[in-house]
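Novice: The following block contains a protein sequence and its predicted model.
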Amino acid sequence: MRLKLLLATAAALAMSAPMLAQAQVLGPGPAATAPTQDVVVDEGVLKPFQIAIAPFSGPNGSEVSGVLTGDLTRSGYFEAISPRSFIETGLTLNNAPNFPQWTQIGAQAVLYGSVTPRPDNRNDYGFRLYDPYRQCQLVSYNFTATPEQWRRVAHKIADVVYQRMTGESGFFDTRIIYVAESGTELNRLSRLAIVDQDGYNPVFLTGGEEIILTPRFSSNPDEITYMALGKDYSRIYLYNLSTGRRESLGEFDGQALAPRYSPDGSKVAFSIIRGGNTDVYVMDLRSRQLSRLTSDPGIDTSPSFSPDARQIVFNSDRSGTPRLYVMNTDGSGQRPISRGGGSYTAPSWSPRGDLIAFTKSSGGRFSIGVMGTDGSGERSLSSSYFEEGPSWAPNGRYIMFSRQTRGGNTNLWMVDLSGRVIAQSGYQGRGSDPAWSPLLDAAPVNLGRSQGPDSCPS
């Protein structure tokens, strides 16, 4: 498809350049209203793909179409054609589109579907995606789910469409864990919170009695770890989002901070401050055995595993300025990789394994950047007065981070790997320290191929 070529070109140019029982649903206000945001795309590099998304028929059909439109548009690689320009209406799954009527309005793809109630009180959500220029079907699926699951189904349809059109895995059926902020600078309240990636369904998971820092997902989207500071303690917790069970990693001789799971979820790496020194440790969650990985006099913190679990990237000021280092997971082979000026913090290894994201401060500004795992090819994706804490989408193409304006609030933002698609995230409330979940499990949504074979070559 043409969009695959556009994505490949943009990437090449860029390289060269049931919820917890005690959970509280957020009340009315900006965090709970329909999120809106502007997406900036540098059209000199990438012209968004023109897609016509016809309103789905049946219960919640128009709402499903609306979520699809929001998801695909927010990716930066699609532009939804206004339904007011549609010539053909009333599309059904039993018929192909009238192709000339869609090419006439410039549609490079046509997406339509239906929501059909079933006798078992569930719905079938069927859809078709066509290329009107080649006059062939790109993909067709049917999801079965309860009526309450319509938003998740819409995200899953968006994932299928995104993958078929770009060749990349989707990222829409995901959630964001973050630190929700409220109050004033001198009396700030922080709570652990979670929200769908498009900004809907935000929920508080803690009540504000503790200061919450660095929440992170396991490879299991129901498991997270985070740091909590109380009046007389600091603890690292493991937290199950389905059951609400919270478990402390234990008491340490010193303050523990910046936890992060290993790729298989069997270990947690973090730092401990002891006697004025900060080093990286790793704990096996089955045996609870703790191993020390660094012993340098400097501050070694923010460990992040490579996806193959063979290496860890961390930041250290052992050379006098915070820089990024990589080591083997047994602590051997420690070596610096960052080479530029300024301070490097908060490294995060891409799920693809090829890049490391980081926060950099230099010249009075902060930026979110990426570099190769050996430090090569460093480039900035976003820069502003203050931003930090990059977290990768599960497809390794987008990064979420927090940004603060001078004298203003801190919000969640998103940038793609080209640095040319950037937007405030769907969640419009105050928040920091975001972490992107893996793709959610298929249950309770059932997926089945339907409506005949695809006729367009890939």
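Specialist: Perfect, I can see it now.

Novice: Please count neighbours and contacts with C-alpha atoms only from this point.
Specialist: Noted.

Novice: does Asn395 really touch Phe171, like I thought?
Specialist: Yes - contact criterion C-alpha atoms under 8 Å: Asn395 and Phe171 qualify, at 6.3 Å.

Novice: between those two, which one's more packed in?
Specialist: Shown here are Asn395 and Phe171; by other C-alpha atoms under 10 Å, Phe171 has more neighbours (28 against 16).

Novice: Touching, the more buried one and Pro394? I think so.
Specialist: Yes - if you go by C-alpha under 8 Å, Phe171 and Pro394 touch, sitting 6.2 Å apart.

Novice: Second structure follows, compare the two:
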Amino acid sequence: MLRTFIAAAFCGLALPFAAASEPLHLELGVGVIEPLPFAAPTFVAENPGAAEIAQAITQVVAADLAGTGLFREIPSSAFISGVTSFDAPVAYADWKAINAQALVTGAVAATSDGRINVKFRLFDVFSDAPLGDGLQFGGGQGDWRRIAHKVSDQIYARITGESAYFDSRVVFVSESGPKDQRLKRLAIMDYDGANVQYLTDSSTIVLAPRFSPAGDRILYTSFETGFPRIKLMDIATVTSRALAELSGNMTFAPRFSPDGGTVVFSLENGGNTDLYSMQLSSGQMTQLTNAPSIETAPSFSPDGSKIVFESDRSGNQQLYIMPATGGEPTRISFGEGRYGTPVWSPRGDMVAFTKQNAGRFHIGVMRTDGSEERLLTASFLDEGPTWAPNGRVIMFTRETPGAGGGAQLFSVDITGRNLRAVPMEGAASDPAWSPLLP
């Protein structure tokens, strides 16, 4: 189990900022076009058993930061001086000479009982001062990637002033086989595509996994019985059970409430599809909509008071918001084309969605009143957005055309400037981002 020491865990690592200097800060509100250059010398191995892990941790930290599009790593070939001791004074002039605005230094020690201790500092080079206190993280050697992500989270938060998202996971549908006979199974991975673990086999089709707010359970849709049924999985034990036994009815598109105690989903009954909610503790169900149209893809607001969903009640797919207890919905999408798969941002200020218009698919965002619609992507088929825990990055599925085409996971920030494929093997779809891990 990963053990984290968040308070200043070792003395003498932080000095006060110089009074006349302006602390390093990256302003995200206006959109960052020029990435901030940073240097991350390989963390110092404080004993022989730590050398390989120290190098690997440094690489992950640098990749996390550079992958945001907000930071640019200065290659080690440009370094004038190195870091051979964690406690050595910083040669600020050498880092200024290569235009490094931020400097990350660290050290790793491996213990005889199979654990590692990782400490790091962040420096504002042009202010000649540390940026915050030094921190130390401890855990088993197998936790080294999580520790690296935690270091990255701290650096990101200190420079941007916002929460980060690196120490998180993504559940998704792993796909294999030909396009017309695709085999699907649930899998989980680190946010950056590493550490893939399979949660189900490929004996039945699975769709639309969704994390609980605590990240310990997953809702998903299974075709095990021949038609869609919602199942609830405990991640620790990898055991599943049906959400409800509703003979003859299809249930799909589930989503947890922010407190994890309620599930909202679509249920087909007599050819009509409406939204329902269920209390997990009692199994009590409440019908939320009652219309001769298809209501699906519900998503709670962060405070649990409202639900955004898609409906074709106006003649084609559009987005609507209603109280979480049901009631008259308000339409929020009015642009050309069809809108679907809405997801409320963790910040509460935006809704991400899939849009289809003029033969193209897009991932977009809009304010919760429907204003300021902005399309972030465009391709043959982009769909199924999911928000990073900090509400600044969206992951989604992109599928390529043709018999040989396949699904792949991509991410994009809310400015639309940093579109990236998630590095992973094989086809994948239906991503859902977890909260930050504890």
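Specialist: Alright, I've got the coordinates. All of these numbers come straight from a predicted model, not from anything done at the bench.

Novice: circling back to that earlier point, now do the shared contacts for Phe171 and Pro394 of structure 1.
Specialist: Taking C-alpha atoms under 8 Å, 6 or more residues apart in numbering as the contact rule, Phe171 of structure 1 and Pro394 both touch Leu439.

Novice: Setting the sequence-adjacent residues aside, check what's closest to whichever residue in structure 1 pairs up with Arg367 of structure 2.
Specialist: Arg367 of structure 2 maps onto Gly372 in structure 1, with residues paired by TM-score structural alignment. Spatial nearest neighbour of Gly372 of structure 1, excluding adjacent residues (C-alpha to C-alpha, 6 or more residues apart in numbering): Leu355 at 4.7 Å.

Novice: Likewise for Gly431 of structure 1?
Specialist: Ala180 (4.4 Å).

Novice: One more: Leu437 of structure 2?
Specialist: Ser168 (5.5 Å).

Novice: Now do the same for the counterpart of Gly207 of structure 1 in structure 2: helix, strand or coil?
Specialist: Aligned by TM-score structural alignment, Gly207 of structure 1 pairs with Asp201 of structure 2. Under DSSP: H, G, I helix; E, B strand; the rest coil, Asp201 of structure 2 falls in the coil class.

Novice: ok, now how distant is Phe127 of structure 1 from Leu138 of structure 1?
Specialist: 11 Å (C-alpha to C-alpha, to the nearest Å).

Novice: now Gln289 of structure 1
Specialist: 51 Å.

Novice: Have a look at these two and say which one is more surrounded.
Specialist: Leu138 (24 against 10).

Novice: does that one belong to a helix or a strand, and which?
Specialist: If you go by DSSP states H and E, Leu138 of structure 1 is part of strand 136-145.

Novice: What residues sit buried inside the following helix or strand past that strand?
Specialist: For strand 136-145 of structure 1, the following helix or strand on the C-terminal side (DSSP H and E) is helix 150-166. Neighbour-count burial for helix 150-166 of structure 1 flags 150-162, 164-166 (criterion: 16 or more other C-alpha atoms under 10 Å).

Novice: can you confirm Ala63 of structure 2 is in a strand?
Specialist: No - looking at Ala63 of structure 2 with three-state DSSP, it is helix, so not inside a strand.

Novice: Let me see the ranges of the strands in the stretch 151-300 of structure 1.
Specialist: 175-183, 188-196, 203-204, 211-217, 223-229, 234-240, 246-248, 255-261, 267-274, 277-284, 290-292, 300-305 (DSSP state E, counting those that start in this stretch).

Novice: roughly how far apart are the counterpart of Ile80 of structure 2 in structure 1 and Pro97 of structure 1?
Specialist: Correspondence of Ile80 of structure 2 to structure 1, assessed by TM-score structural alignment: Ile87. Per C-alpha to C-alpha, Ile87 of structure 1 is found 11 Å from Pro97 of structure 1.
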